[in-house]
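pasting the structure only:
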């Protein structure tokens, strides 16, 4: 039986970071287990490869259970199954959220996770192409850049957002979050910079690091109240590997609670109901699932102003050559590289805490399940960022191969529905601004005839989709439903930590990949017993960070 110091389950956005940081000491033996395969397919490195990812490449093929508050709809629920995890298949948008998100975590019991506590870890991860200031740094593993060749319709969208009333913002991760602008993206030298590329590939030669793909973890081995190993299946053969120091789950907001439940760790009544013997009754496992629900408007363009036309064979070939020869063109685009943050709730505006996010899609039908127009189109996604609805992850049975029951419970809180529809109205108004008039012919979805609240709600029920931001199912805190403590140690079992998006107490007001990488960066210091980094303790808001740190520089 092979023995390691640390076993990391899941080589995703967090797992690759942990593998890098924990294996720095050559005397420390680290095993990284990944159920999926390698990221060698060229689609993973091409920024525009995202268009293929939500359609099934390198994913588990999950769906939600029927959503009670969406008319019983079942939604596709893409979860990555590849080295790099979500960072290998996402739209590469690099947003961190708002300072108030993290201060809220700390206020809820996640001591040590305020904005002042996490900002240094965002910076440690980052190799920013453009910004080096109190918010950003160069020299980290993660390449962060700006779009290399934004289309004229993207620039027109920036003007349209300003005509609507949103200020231009060159840096959503800086002094303020609100406004409209180009996103920073996890792209370096026109190639996707996943955590597999940034953190794992450069260190694959370390003799103390073992990476196993195709290893499907089925159980955490617990002896005398301590996690001592992982049972997995690889190539049809079962195996148990042991950890002398810690077992670390980094399988995400679906995978981590699934493995805990299969191991008998979770709500005892649920475990008994599905035939799993409880070994530790921990009611919070699989609870508090939070996600951003996306509503979108699609307009038909007056000409070939987006990337829809590149679906034709001869243009696809030309786009590929342009990318290979010059590192530009459609293939170098992340397809959702422009957007903004604004307000549905006046109270959010008073706090300077945006609760709506927009992503401009340079085409139609980019994501799975979204209608593609016959002619060129443009899509504007809108998401309400702070949902009150909470869902669950549960087992269908004790069979490790059974698909988990994923229930985001979208719109169980009526406030989420009203805010989401308000965000959709805003998206439609932005597309109607004068700056976009030379590009946009007519709105096709929901369509100009959809004017009543009832019509918009009906459209939302039929077309809404996940933004792929699940969090919270192994929430950190100090209350009885918290699954991990603020050091990310599982409550009640020694030698077991969870380090991924599942520990977030509340979903961030943004995409969740950058916060997940930050969690892993900070977790590495916690695991190794290092003194954690921190900005000045008196910092509570983004603006205070700017004022205090600049006064010291």
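Good, I have the coordinates. The shown structure was predicted, so the numbers you read here are calculated from the model rather than taken from an experiment. Residues are numbered from 1 along each chain as shown.

please count neighbours and contacts with C-alpha atoms only from this point.
Noted.

following the longest helix anywhere in the chain, which helix or strand comes up?
Secondary structure of the chain per DSSP state H: the longest helix is helix 414-431. Counting by DSSP states H and E, the next helix or strand C-terminal to helix 414-431 is strand 440-445.

buried residues in that following strand?
For strand 440-445, burial by neighbour count (16 or more other Cα atoms under 10 Å) applies to 440, 442-443, 445.

could you list every helix and strand that the very next helix or strand once past that strand packs against?
The helix or strand immediately downstream of strand 440-445 is helix 453-463, counting by DSSP H and E. Other elements packing on helix 453-463 under the criterion 3 or more Cα pairs under 8 Å, 6 or more residues apart in numbering; DSSP states H and E are helix 414-431.

what sits up against the helix it packs on?
157, 160-161, 164, 293, 295-297, 299, 344-345, 356, 358, 380-384, 387-389, 411, 440, 456-457, 460 (Cα atoms under 8 Å, 6 or more residues apart in numbering).

give me the subset of the residues you listed that lies in helices.
157, 160-161, 164, 456-457, 460.

try this one next to it:
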């Protein structure tokens, strides 16, 4: 179906060219997700120079003038401090890393003073430049039975999937959420794709305990711009680490993002209505065939789209006035402090953020080791 609308098959979108449709590449081995905890921490948990503190809440950084000398945290209400001989590395993510910096007095002076926090260092970019993938999920009914996991993953079908996973580490429980994806260009003449589509082989519906597999047979196809220019913010609203920060994504505030999202939905429609899909008796559920104009599609996007949990950018790397860390991930103006997570990305990557975040960790480890030798 993709080929019929001009999208070629690409067996390796992480190779020479990203453009095309392919089976998804994922950090899965033997039917299990290979998390960073499993792959990096598990092999070294017994090292004498490693101490892992769980059920701990980091409340602030310990600063001695313009040097970070440790971390203040609490366990079961007991406040503790961990002192750093060389450096502290913050890896709390795009929401909590800027939260921790602001709680420690690093950020926008007026904002901090209004919350009663002593300003230790001015960095106006802390919490700014929040970017994320804003994704509408088109929904399609599949009339032919036995194709999607709505037929094969409910009731006795689910029992079969559990047994298949237990015996062979295969099937629905062993795969990534979107096993097929496509990277496409919104128009001719682009050097690289700017849109991403992903197929989820089932429809879900809301329930009191969260999404569940729908009785209706179908599939979900998300479609979105890969490098949106809309920028939001994340900032604390109170000087308390237990209170979550305020998050404002500001989705679609940049007009090109809206145009590209509509284009992505139209490409999704073209693939799902291509002649090759006829045997599967596919019909559109959402946005719905009655929504044909750009404005009608965009109106549906604004009501139905949601995050794909790829937030980045709130402690961005760079040398401009809004940059928070330098090329070595060191916080500008504060010695002994680095940030190593997706918050340091100046812009979004052309795809998911899991592997790039792991790469940032790898690179940060090299930087710390090099600085220590």
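Cool, got the structure. The structure presented is a predicted model; accordingly, all values stated were derived computationally and were not measured.

residues contacting the closest residue in space to residue 86 of the second structure that isn't next to it in sequence?
In space, and not counting its chain neighbours, residue 86 of the second structure is closest to residue 336: 6.3 Å by Cα to Cα, 6 or more residues apart in numbering. Residues in contact with residue 336 of the second structure (Cα under 8 Å, 6+ apart) are 67-69, 86-88, 330.

just give me the match in the first structure for residue 336 of the second structure.
By TM-score structural alignment, residue 336 of the second structure lines up with residue 495 in the first structure.

how about residue 54 of the second structure, what's its partner in the first structure?
Using TM-score structural alignment, residue 54 of the second structure pairs with residue 213 in the first structure.

also residue 124 of the second structure?
Checking TM-score structural alignment: residue 124 of the second structure goes with residue 283.

and for residue 114 of the second structure?
When the first structure is aligned by TM-score structural alignment, residue 114 of the second structure is paired with residue 273.

residues near that match, how many?
By other Cα atoms under 10 Å, 13 other residues sit near residue 273 of the first structure.

could you measure from it over to residue 462 of the first structure?
Separation of residue 273 of the first structure from residue 462 of the first structure (Cα to Cα, to the nearest Å): 33 Å.

one more: residue 275 of the first structure?
From residue 275 of the first structure to residue 462 of the first structure the distance is 36 Å (Cα to Cα).

report the central residue of the second structure.
residue 310 (1.8 Å; Cα atoms, centre = their mean).

ignoring the adjacent residues along the chain, who's closest to the aligned residue in the second structure for residue 477 of the first structure?
Using TM-score structural alignment, the equivalent of residue 477 of the first structure in the second structure is residue 318. Excluding its sequence neighbours, the residue lying closest to residue 318 of the second structure (Cα to Cα, 6+ apart) is residue 326, at 5.4 Å.

and the one you found, how many residues sit next to it?
When neighbours are counted by other Cα under 10 Å, residue 326 of the second structure registers 18.

same question for residue 274 of the first structure.
Neighbours around residue 274 of the first structure, by other Cα under 10 Å: 16.

distance check, the nearest residue in space to it that is not next to it in sequence against residue 277 of the first structure.
Take residue 274 of the first structure and drop its neighbours on the chain: the residue closest to it by Cα to Cα, 6+ apart is residue 397, 4.8 Å away. Separation of residue 397 of the first structure from residue 277 of the first structure (Cα to Cα): 12 Å.

likewise for residue 334 of the first structure?
To residue 277 of the first structure, residue 334 of the first structure is 45 Å away according to Cα to Cα.

tell me which stretches of the stretch 1-150 of the second structure form helices.
36, 93-103, 109-114, 149-152 (DSSP state H, counting those that start in this stretch).

where in the first structure does the shortest one fall?
Using TM-score structural alignment, helix 36 of the second structure lines up with residues 195 of the first structure.

average offset between the matching stretch and the second structure?
Compared with the second structure after the fit, stretch 195 of the first structure shows a mean deviation of 0.9 Å (mean Cα distance after the TM-score superposition for the first structure).
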